[in-house]
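In: coordinates for the following, if possible.
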Amino acid sequence: MNPRPWLAVAGGVMLEVRLTPKGGRDAIDGVETLSDGRSVLKVRVRAAPREGEANEALCRLIAKSLSVALRDVALTGGATSRVKRLTISGDAPRLIAALEKLGASR
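Out: Modelled structure (predicted):
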């Protein structure tokens, strides 16, 4: 298992996230290991999980945190699940360095 929830892929980075909607604030709470051994980035958003609002808030928060355009963040898996997969387009080494800082600073 990868100890980090991100992985370099062609054209960017794939990121596994555990989202908590209606979390009281928009924040990234660090890296967590799930019971099945997968690592995820814990994220909370104020938005409710209806009509894609929480997913949109997640994409906005990740884009802002990584200093990329919103169009570069795509939800590619888990639209109705708490554990989601995002694909972030861009320079993979730069994105991974930014994710390392986000994961370590929490």
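In: from here on, contacts and neighbour counts on C-alpha atoms
Out: OK.
In: give the contact list for Val40.
Out: Going by C-alpha atoms under 8 Å, 6 or more residues apart in numbering, Val40 touches Arg4, Pro5, Leu15, Glu16, Val17, Arg18, Val31, Glu32, Thr33, Leu34, Val83.
In: this one as well, want them side by side:
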Amino acid sequence: MIKHQAWRQTDAGLEVFLRVTPNASTDHIGGVEQRDDGAASLSVRVRAIPDKGKANKAVIGLFAKQFKLRKSDLAIVRGHQARQKVLLVRDGDFEVLLKALADL
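Out: Below you'll find the predicted structure:
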């Protein structure tokens, strides 16, 4: 099985592939998980419930706080109502962010 990264750089910014667990006991960004099909995603747990975008907002807030980014530079671009999501980081120091993601 080929191991893939849970992120990729695009013209729009840095896409981070997530597997989000809402309604968790704590907010936490875990490590990279490999799925059976070889795809990778970053494990994210948020306390917010999956209702009216609350969990998505919590994911954005958690990433902004953890990686010292502005919330306005982050957006969920795919998977708004699914556990598998793609978070787009539109601006920031990508080298620092990539190192931080690799260290998780």
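In: overlay the chains and give the TM-score.
Out: Here the superposed chains carry a TM-score of 0.90, computed using TM-score structural alignment, normalised by the length of structure 2; 102 aligned residues with a C-alpha RMSD of 1.4 Å.
In: reformat the contacts of Val40 of structure 1 as JSON lines; add distance to Glu51 of structure 1 and neighbour count.
Out: Formatted as JSON lines, the contacts of Val40 of structure 1 follow (distance: C-alpha to C-alpha, whole Å; neighbours: other C-alpha atoms under 10 Å):
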{"residue": "Arg4", "distance to Glu51 of structure 1": "30", "neighbour count": "19"}
{"residue": "Pro5", "distance to Glu51 of structure 1": "26", "neighbour count": "22"}
{"residue": "Leu15", "distance to Glu51 of structure 1": "22", "neighbour count": "22"}
{"residue": "Glu16", "distance to Glu51 of structure 1": "21", "neighbour count": "22"}
{"residue": "Val17", "distance to Glu51 of structure 1": "19", "neighbour count": "24"}
{"residue": "Arg18", "distance to Glu51 of structure 1": "18", "neighbour count": "20"}
{"residue": "Val31", "distance to Glu51 of structure 1": "27", "neighbour count": "23"}
{"residue": "Glu32", "distance to Glu51 of structure 1": "27", "neighbour count": "18"}
{"residue": "Thr33", "distance to Glu51 of structure 1": "28", "neighbour count": "14"}
{"residue": "Leu34", "distance to Glu51 of structure 1": "26", "neighbour count": "11"}
{"residue": "Val83", "distance to Glu51 of structure 1": "17", "neighbour count": "17"}
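In: nearest to Arg94 of structure 1 among these?
Out: In terms of C-alpha to C-alpha, no member of these lies closer to Arg94 of structure 1 than Leu15, at 14.0 Å.
In: distance check, that closest one against Gly24 of structure 1.
Out: Here the criterion is C-alpha to C-alpha, to the nearest Å. By it, Leu15 of structure 1 lies 23 Å from Gly24 of structure 1.
In: just Gly78 of structure 1 next, same as before
Out: Gly78 of structure 1 sits 22 Å away from Gly24 of structure 1, going by C-alpha to C-alpha.
In: Arg4 of structure 1 now?
Out: Counting by C-alpha to C-alpha, the gap from Arg4 of structure 1 to Gly24 of structure 1 is 26 Å.
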